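Enquirer: Okay, here's the prediction I keep looking at, along with the sequence it came from:
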Amino acid sequence: MDSINASNIGVVKADGLTYYTPANNAGVALSEDLKSIPTLFRPLQIRDVTLKNRIIVSPMCMYSADPDPKSPAVGALTDYHISHLGHFALKGASLIFIEAQAVQPNGRISPNDAGLWQHDENSAQFLGLKRVADFAHAQGAKIGVQLAHAGRKASVNAPWVAAEHGLHSLRAESSQFGWPGDIVAPTGGPDFVWSGGGPEDKQYHVPRTLSVEEIKDVVKAFAASAAAAVKAGVDVVEIHGAHGYLVHQFLSPVTNKRTDEYGGSYENRTRIVRQIATAIREAIPPGVPLFLRVSATDWLEGIEVAKESGSWDAESTIRLAKELPSLGVDFIDVSSGGNHKDQRIDPHTSYQINLAARIRKELHESGIHSLYVGAVGSITTSSLAKEIVEGADSTTELLKDEAKAAESVVSGSEPKADAVFVARQFLRDPAWVLNVAKELGVKVSLPHQFYRAL
């Protein structure tokens, strides 16, 4: 046995923290034989960021930020968020998305939502984000920020407050730090209240129509928030274009009745996505990945409200997806629905996974391999997560040749997605990554402090 050199013995301190804690990197497959590792635990490189596995924590609103606009801490992440997000980092998740952060004050879903419209490096919003990012990095995880604007779905109370009154949602009034006079949408008026009710409805406020100048301000706000996020240490930026929030409202002809450059044709309705993506790409370093979350369909096909105008559907999403690489977008995060009360979803375990699979297949059949695809929704078991990303995987070092990638599509061995996005299962089981590894027989690294539990 070699003699022990005392100078090389000791705990390695995590960098970037003002307090002492060991550096960790849980969730890394320990086998050196890449072929023996399930795809779920193989690394994935996107620009300059390498994910240690394919399990990503989806954004989850916590409704736990200071709502008072007079408070310097309004919208800022706190110690609660370090605790909430930090234990996912400690326990092996590769990339953790912070809950949706509004790029403008009136873009929050609720007064208690997080925001990132304060860009000064001494602001509470910037410093709160930096603390979360620093802790995640100390645990070996990457951190992502989802930038959002709620549009007509803004200024509601936290969901448990609504539930206490027997409602799915309850609008927040000025006395509750809401902003009832500044709810915005591509097209406003009583007919465009999210719940579909009139002014007497207590669930949501009536929105007003955004001016063209205000739309341009929204685009600038996304870019400025993205730049601030990267300065705060965020590794990945995502545009929230799903679930009936503002960007999705522009995409769908059901909610976008504008007659100017931002409405009408597909090109006009998608203009805001192109402008936001381009503005963010110019505002952040070239090595920082840019994601886009979309609702792949409104689930309104054949429904009365969409018979005249049509709706946002899978074909529209595939068309947009093919344009994303030219805009500097690296990853499409595929969800669905949330834009109209009449949506008709046939919920089953794979309903959104199948949407992701279709989009990925269409991209690859068109020769587009530079846009990664994520699946989200009801992913709760190790077997399902493994199945989604398994196959002849063209996104790893094992398969870079485009001819082989195309061949894998034809042979039916193409994965359904390149990574899985998991939300509620992490609320049930914060150690889900480690438990999935155990169930799949993959030996992975653990936090140093946890090894004695083996």
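Expert: Perfect, I can see it now.
Enquirer: use CA for all of it now, contacts and neighbours both
Expert: Fine.
Enquirer: Can you give me every residue that contacts residue 227?
Expert: 280, 283-284 (C-alpha atoms under 8 Å, 6 or more residues apart in numbering).
Enquirer: Just these: which are in helices?
Expert: 280, 283 (DSSP state H).
Enquirer: can you pick the most crowded of the contacts of residue 227?
Expert: Neighbour counts for those (other C-alpha atoms under 10 Å) peak at residue 280, which has 26 neighbours.
Enquirer: Compute the number of surrounding residues for the nearest residue to it once chain neighbours are set aside.
Expert: Leaving aside its sequence neighbours, residue 280 sits nearest to residue 223 (C-alpha to C-alpha, 6 or more residues apart in numbering; 4.4 Å). Residues near residue 223, counting by other C-alpha under 10 Å, number 24.
Enquirer: ok, second structure coming up, stack it against the first:
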Amino acid sequence: MSNLFQPYRLRSLTIPNRAWMAPMCQYSAAADGPLQGVPTDWHLAHLGARAVGGAGLILTEATAVSPEGRISPLDVGLWNEEQREAFRRITRFLESQGAVPAVQIAHAGRKASTAAPWHGGRQLRPDEGGWTTVAPSPLPFTDDGPVPREMTTRDIERVVADFARTAELALAAGFKVAEVHGAHGYLINEFLSPHSNHRDDEYGGSYENRTRFALEVVDAVRAVWPEELPVFFRISATDWLTENPEDPREGWTGEDTARFAKDLLAHGVDLLDVSTGGNAPGAAIPVGPDYQVPFAAKVREETDLPVAAVGLITGARQAEEILASGRADAVLLGRELLRDPYWVNSAAVELGDEPRRPVQYARAY
């Protein structure tokens, strides 16, 4: 059996393979009314197709812990019972196809309140269906963007409680993995990075202070999540600022990530989902195949925390080599699964493994 199709065990959970679906926003929920933030038939079909296609674990798109935590008005959320019941339908189907249902819980911070990409992706004013965003510091994401409201300590406490409440709802909805979204310039990433966190209280300044909010969220989620089920954390391993000698801006680094991984492990996180970027517009990012994998490999080499690699992983043998070389414990596929929902089953055939095909399709083979 190839490395890619070996089962993977975390706590009491066994994931059938190591080819997983990354979170990808669909901008397909209702923006307001009683169905605000509720996943729709689109989400069932979209996520369900990748389960049929063989993915071992399927992560939802960034699922907001509150209305103001959504990236856009069209994002899904999980802060009420209606959303919980809609997700329950999805998790049941994913499990029926042999996939592990996982939820990414998130708050978008200063990058919230945006239009869908096909509507321009710009930040929306309150009179356009948007809202005032919040952040660790009153710094806009772009020079000409809206200035977010600086969060008070009471705001921080409320958001931590929101993460815990969403985790409770996610468990009731049938999810087996909870992933805390700390990447891509959203709220937790904003606190971690000195590029976006200019606070002078206990949540800013030193490394210990800037990581405090993230660890409080992890502790709150871990406290309500069953001991036998895993918690993931998604991180942007670098802002691509100090990694680039030509960019004088201070930011979060690969060294910070390796250090933080040890803290996350001590607080009960079971796997680090390693991405990069998203917090600093204009950062020079050397995009290419495997360009983020070295950051995952660094964490795996320097800590005991398992890692998943992501980013321009498009080929079966490429994914297999990442695992076989010991650079990651699993791979997450994003755009490649948008192009081909059955990529994982095709990869199994290419690598000489047994694809997980539904009995309804047997006559095709």
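Expert: Perfect, thanks for sending it. Values in this document were obtained by computation on a predicted structure and should not be read as measured data.
Enquirer: After superposition, what's the TM-score, could you say?
Expert: Overlay of the two chains. TM-score (TM-score structural alignment, normalised by the length of structure 2): 0.97; 363 aligned residues with a C-alpha RMSD of 1.1 Å.
Enquirer: Is the residue nearest to residue 280 of structure 1 within a helix or a strand, and which one?
Expert: Element membership of residue 223 of structure 1, judged by DSSP states H and E, is helix 212-231.
Enquirer: Relative to residue 107 of structure 1, which of the contacts of residue 227 of structure 1 is nearest.
Expert: residue 280 (17.5 Å; C-alpha to C-alpha).
Enquirer: show me what contacts the aligned residue in structure 2 for the closest one?
Expert: Taking TM-score structural alignment, the alignment pairs residue 280 of structure 1 with residue 221 from structure 2. Going by C-alpha under 8 Å, 6+ apart, residue 221 of structure 2 touches 163-164, 167.
Enquirer: Now do the SS call for the equivalent of residue 94 of structure 2 over in structure 1.
Expert: In structure 1, residue 94 of structure 2 lines up with residue 136, judged by TM-score structural alignment. Put simply, residue 136 of structure 1 is helix when judged by DSSP: H, G, I helix; E, B strand; the rest coil.
Enquirer: so residue 136 of structure 1 makes contact with residue 86?
Expert: Yes - taking contacts as C-alpha atoms under 8 Å, residue 136 of structure 1 lies within contact range of residue 86: 6.0 Å.
Enquirer: The two: which is more packed in?
Expert: Shown here are residue 136 of structure 1 and residue 86; by other C-alpha under 10 Å, residue 136 has more neighbours (27 against 23).
Enquirer: Nearest residue to the more buried one in space, ignoring adjacent ones along the chain?
Expert: residue 89 (5.4 Å).
Enquirer: Neighbours of the equivalent of that neighbour over in structure 2, how many?
Expert: Under the alignment (TM-score structural alignment), residue 89 of structure 1 pairs with residue 51 of structure 2. Residues near residue 51 of structure 2, counting by other C-alpha under 10 Å, number 30.
Enquirer: what do you get for residue 200 of structure 2?
Expert: 11.
Enquirer: what do you get for residue 383 of structure 1?
Expert: Residue 383 of structure 1, neighbours per other C-alpha under 10 Å, totals 12.
Enquirer: sorry, back to before: what range in structure 2 does the helix holding residue 223 of structure 1 sit on?
Expert: Counting by TM-score structural alignment, helix 212-231 of structure 1 falls onto residues 153-172 of structure 2.
Enquirer: Following superposition onto structure 1, what is the mean distance for the matching stretch?
Expert: Once fitted to structure 1, stretch 153-172 of structure 2 is off its aligned match by 0.6 Å on average (mean C-alpha distance after the TM-score superposition for structure 1).
Enquirer: Distance from that stretch to the middle of the chain?
Expert: Computed by C-alpha atoms, centre = their mean, to the nearest Å, the chain-centroid distance of stretch 153-172 of structure 2 equals 16 Å.
Enquirer: Just the buried positions in it, please.
Expert: Neighbour-count burial for stretch 153-172 of structure 2 flags 156, 159-171 (criterion: 16 or more other C-alpha atoms under 10 Å).
Enquirer: just curious, which of the residues you listed is nearest to residue 13 of structure 2?
Expert: For these, the nearest to residue 13 of structure 2 is residue 171 (14.0 Å; C-alpha to C-alpha).
Enquirer: The closest residue to the closest one other than its chain neighbours: what's it in contact with?
Expert: Distance criterion C-alpha to C-alpha, 6+ apart; nearest residue to residue 171 of structure 2, sequence neighbours excluded, is residue 225 at 7.3 Å. Shown in contact with residue 225 of structure 2 (C-alpha under 8 Å, 6+ apart): 167-168, 171, 178, 231.
Enquirer: Ok, residue 217 of structure 2 next?
Expert: Counting by C-alpha under 8 Å, 6+ apart, residue 217 of structure 2 makes contact with 160, 163-164.
Enquirer: what do you get for residue 345 of structure 2?
Expert: Residue 345 of structure 2 makes contact with 53-55, 355-357, according to C-alpha under 8 Å, 6+ apart.
Enquirer: Residue 72 of structure 2 now?
Expert: By C-alpha under 8 Å, 6+ apart, the residues touching residue 72 of structure 2 are 27, 112-116, 130.
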